[in-house]
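1. kindly return the folded structure for what I paste below:
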Amino acid sequence: MILVIFAMSCKKDSNINNTDETANLTLVKTITNGTHNINLYTENGKLQVGYNKIFLQLKNTDGSLIDNAQVSWRPLMHMMSMQHACPYSTIGKVAGKTALYEGYLVFQMAGNANEYWELNFDYTIGNTAYSANTKIEVTEAAKRNLVSFVGTDNVRYIIAMVAPKNPKVATNDMQAMIFKMQDMLTFPIMDGYTLKIDPRMPGMGNHGSPNNVHLTQSGADKTYYGKLSLTMTGYWKINLQLANAIGTIVKGEEVSGTNESSSIYFEVEF
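-> Just a heads-up that it's a prediction; the model follows:
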């Protein structure tokens, strides 16, 4: 259902070049409420389980771009027996762009024939408020890029891999985000943790790699950063251990001669 709070607004003319603003992006979906269109873009044109960087443009019905909107969103998963949200960011302007906005959504599960994700928008242009919503298709990722679990501290965590998106034989920059499930609608970022990594190749004797750096938090966006060493192409399992601020492991096990894998891990294959 599409809902418009106020039906009329003053249009803002724009001569912004739409192609330049979204040149390296692929349209996922256009949402309309009869007054404006909201275009959703990603780099690959998909929404998938895990971390999704999403870009938005708002347009008047005549096609002119809107560059003065204040936008927020609320994702909601409609399941057979319950509803829940997922971790998500605020929405802001892309640096150096005039009418392109950005944010992220971290989906814990894919939709299916009976269960689906809904994305709700609230936005203002000048002093006029609007809303729009739509069903969105969320598919499974090719490899595991998200883990959700209850730790030994009885907290439910969600850890999403942000990078590398295109791994290579090298020491790759690795990024992840760590959230907790406060309730069905609230997923705050967790501060001060350490995400320990141990990449292994199960199909090659479970060998590891040198010069990995565990992920720690840095920067205003509260992302976790580290280094992931991949010494050859193929399938890698990135074994994880999550340590809290005092160094206690709340989930995950060390890889050893008697334990080939942690219970929590990411996957990459290239």
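
2. CA atoms for contacts and neighbours, from now on please.
-> Will do.

3. could you point out which element follows the helix or strand hosting L76?
-> If you go by DSSP states H and E, L76 is part of strand 69-78. Sequence-wise, the next helix or strand downstream of strand 69-78 (DSSP H and E) is strand 83-84.

4. now do the buried residues in the helix or strand T19 falls within.
-> Assessed by DSSP H and E, T19 sits inside helix 18-21. Using 16 or more other Cα atoms under 10 Å as the test for burial, helix 18-21 gives E21.

5. the closest residue to S148 other than its chain neighbours: how many residues sit nearby?
-> Nearest residue to S148, sequence neighbours excluded (Cα to Cα, 6 or more residues apart in numbering): I158, at 4.5 Å. Neighbours of I158 under the rule other Cα atoms under 10 Å: 24.

6. is M177 in contact with G226, as I believe?
-> No - counting by Cα atoms under 8 Å, M177 does not reach G226; the two are 11.7 Å apart.

7. the more surrounded of these two?
-> For M177 versus G226, neighbours defined as other Cα under 10 Å are more numerous around M177 (25 against 22).

8. mind listing what T223 touches?
-> For T223, the contacting residues are Q175, A176, M177, I178, Q217, by Cα atoms under 8 Å, 6 or more residues apart in numbering.

9. which of those fall in strands?
-> Secondary structure defined by DSSP state E assigns Q175, A176, M177, I178, Q217 of the contacts of T223 to strands.

10. of those residues, which is the nearest to Y123?
-> M177 (26.4 Å; Cα to Cα).

11. so the closest one versus L242, what's the distance?
-> From M177 across to L242, the span is 12 Å (Cα to Cα, to the nearest Å).

12. do R200 as well
-> With Cα to Cα as the criterion, R200 and L242 are 17 Å apart.

13. same deal with V268?
-> In terms of Cα to Cα, V268 sits 19 Å off from L242.

14. alongside the first, I'd like the structure of this one:
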Amino acid sequence: MATGKDWTQAEIDTIVADYMTMLTLEICGQPYNKAAHNRTLQAKLPQRSRSAIEFKHQNISAVLRDIDQPWIPGYKPMGNHQTALALHIVDWLEQHGELQLHIAQHADQAPATPSKIDWQSFITPAPKPPSAQETPAPYTTKRPTLAVDYSARQARNTALGLAGEQLVLGYEQQRLIHAGQESLAAKIEHIAKTQGDGAGFDILSFNPDSSERFIEVKTTTLAAATPFYLSRNELLFSKAHASQYHLYRVFDLNKKPRAFVRSGALDQSCRLEAVAWRGW
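-> Okay, the predicted model is just below:
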């Protein structure tokens, strides 16, 4: 099999179209079988193995990540991809407005948090941020003229943000109660509600020794590695209170909510990219 060679345009057309079919089903909450799709692609792409197709799916996820679009959970973004693939995905999205409509509806929808949460498995290991050593995206000079910036749109979904904050409040209360600190659990404050969004963090919690924990919550219904937005105020507050600052990234909210934690100043614990500037 010619798995080591660049994919032809015909092969790219085939795998991108199939990926977008699965992505549409994912966004619409409809079931599909990734393994079955892979087998179908192997029949259509006889020069490509199952693992080569999987890797190309991860390349597609990386392109979607870089242009602030959702991707299929389970296909972890893998950079250093073929230029022709990236440019084709940009063109495909610009030509298929129906997927953009589904993406917009998904970003704006009210969350459907499961009623029962397994607190013992709620916190998971943090994924590695995208490597700064990845080859620069070849399509940065050709950003798609898409109607939907998914990450920004989800960030404005106040119901989604509140649902994530409520989950983290519940987890923090359980954590302190488990540590025998019921009185501290009762003192946890939902700062985003009591003081508003300008405090630089969302939740005031505590360590078992009564020291304070400043918690910022970012929530998505998609994968753990989905990018998030932060404000200048949040960044500055995290730097000023680095030893007490914790980012809780809640993900997969509608199916099996979990979170990972990054502690310390945001510019040290995360890979940050400037996406807006202020001028005067």
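
15. tm score of chain vs chain?
-> The TM-score (TM-score structural alignment, normalised by the length of the first structure) is 0.28; 139 aligned residues with a Cα RMSD of 6.8 Å.

16. which one's more surrounded, V268 and L242 of the first structure?
-> The residue with more neighbours, out of V268 of the first structure and L242, is L242; 23 against 20, by other Cα under 10 Å.

17. now the more buried one. Nearest residue, chain neighbours left out?
-> L195 (4.9 Å).

18. how much space between that neighbour and Q217 of the first structure?
-> L195 of the first structure sits at a distance of 9 Å from Q217 of the first structure (criterion: Cα to Cα).

19. anything in contact with each of these two?
-> Residues touching both L195 of the first structure and Q217 by Cα under 8 Å, 6+ apart: Y224.

20. more neighbours: those two, which one.
-> Using other Cα under 10 Å as the criterion, L195 of the first structure and Q217 rank with L195 on top: 24 against 21.

21. surely the more buried one touches I249?
-> No - contact criterion Cα under 8 Å: L195 of the first structure and I249 do not qualify, at 9.6 Å.

22. so what sits against both of these two?
-> If you check L195 of the first structure and I249 against Cα under 8 Å, 6+ apart, the residues they both contact are Q241, L242, A243.

23. specify which member of those residues is nearest to Y51 of the first structure.
-> Ranked by distance to Y51 of the first structure (Cα to Cα), the shared contacts of L195 and I249 of the first structure are led by L242 at 18.3 Å.

24. so that closest one is in which element?
-> L242 of the first structure belongs to strand 235-243 when assigned by DSSP H and E.

25. name the helices or strands packed onto that strand?
-> Using 3 or more Cα pairs under 8 Å, 6 or more residues apart in numbering; DSSP states H and E, the elements in contact with strand 235-243 of the first structure are strand 194-200, strand 249-251, strand 265-269.

26. which parts of the strand holding L76 of the first structure are buried?
-> For strand 69-78 of the first structure, a neighbour-count test (16+ other Cα under 10 Å) marks A69, V71, S72, W73, R74, P75, L76, M77, H78 as buried.

27. what about Y224 of the first structure, distance to V71 of the first structure?
-> From Y224 of the first structure across to V71 of the first structure, the span is 26 Å (Cα to Cα).

28. T223 of the first structure too?
-> 22 Å.

29. got it, and T124 of the first structure?
-> With Cα to Cα as the criterion, T124 of the first structure and V71 of the first structure are 7 Å apart.

30. I197 of the first structure now?
-> For I197 of the first structure, the distance to V71 of the first structure (Cα to Cα) stands at 36 Å.

31. which stretches of the stretch 151-280 of the second structure form strands?
-> Secondary structure of the stretch 151-280 of the second structure (DSSP state E, counting those that start in this stretch): strands located at 203-206, 212-219, 245-251, 258-263.

32. can you lay out these as CSV showing mean neighbour count and distance to D66 of the second structure?
-> Below are these laid out as CSV (neighbours: other Cα atoms under 10 Å; distance: least, Cα to Cα, whole Å):
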stretch, mean neighbour count, distance to D66 of the second structure
strand 203-206, 23, 30
strand 212-219, 22, 19
strand 245-251, 24, 18
strand 258-263, 20, 21
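
33. wait, which of those strands is closest to L162 of the second structure?
-> With Cα to Cα, the closest approach to L162 of the second structure among the strands of the stretch 151-280 of the second structure belongs to strand 212-219: 8.7 Å.

34. what angle sits between that closest one and strand 245-251?
-> Here the directions of strand 212-219 of the second structure and strand 245-251 differ by 30 degrees (axes from the mean of the first three to the mean of the last three Cα atoms, to 10 degrees).

35. that's a helix at the residue nearest to S148 of the first structure, yeah?
-> No - under DSSP: H, G, I helix; E, B strand; the rest coil, I158 of the first structure falls outside any helix and is assigned strand.

36. surely it and I178 touch.
-> Yes - counting by Cα under 8 Å, I158 of the first structure does reach I178; the two are 6.0 Å apart.

37. what is the strand holding L76 of the first structure packed up against?
-> Counting by 3+ Cα pairs under 8 Å, 6+ apart, strand 69-78 of the first structure packs on strand 83-84, strand 116-125.

38. the last one - contacts with which helices or strands?
-> In terms of contacts (3+ Cα pairs under 8 Å, 6+ apart), strand 116-125 of the first structure is packed against strand 69-78, strand 128-136.

39. in JSON lines: these, plus distance to Y101 of the first structure.
-> Formatted as JSON lines, the entries for these read as follows, by distance: least, Cα to Cα, whole Å:
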{"stretch": "strand 69-78", "distance to Y101 of the first structure": "9"}
{"stretch": "strand 128-136", "distance to Y101 of the first structure": "16"}
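
40. between those strands, which one is closest to F149 of the first structure.
-> F149 of the first structure lies closest to strand 69-78 among these, at 18.3 Å (Cα to Cα).
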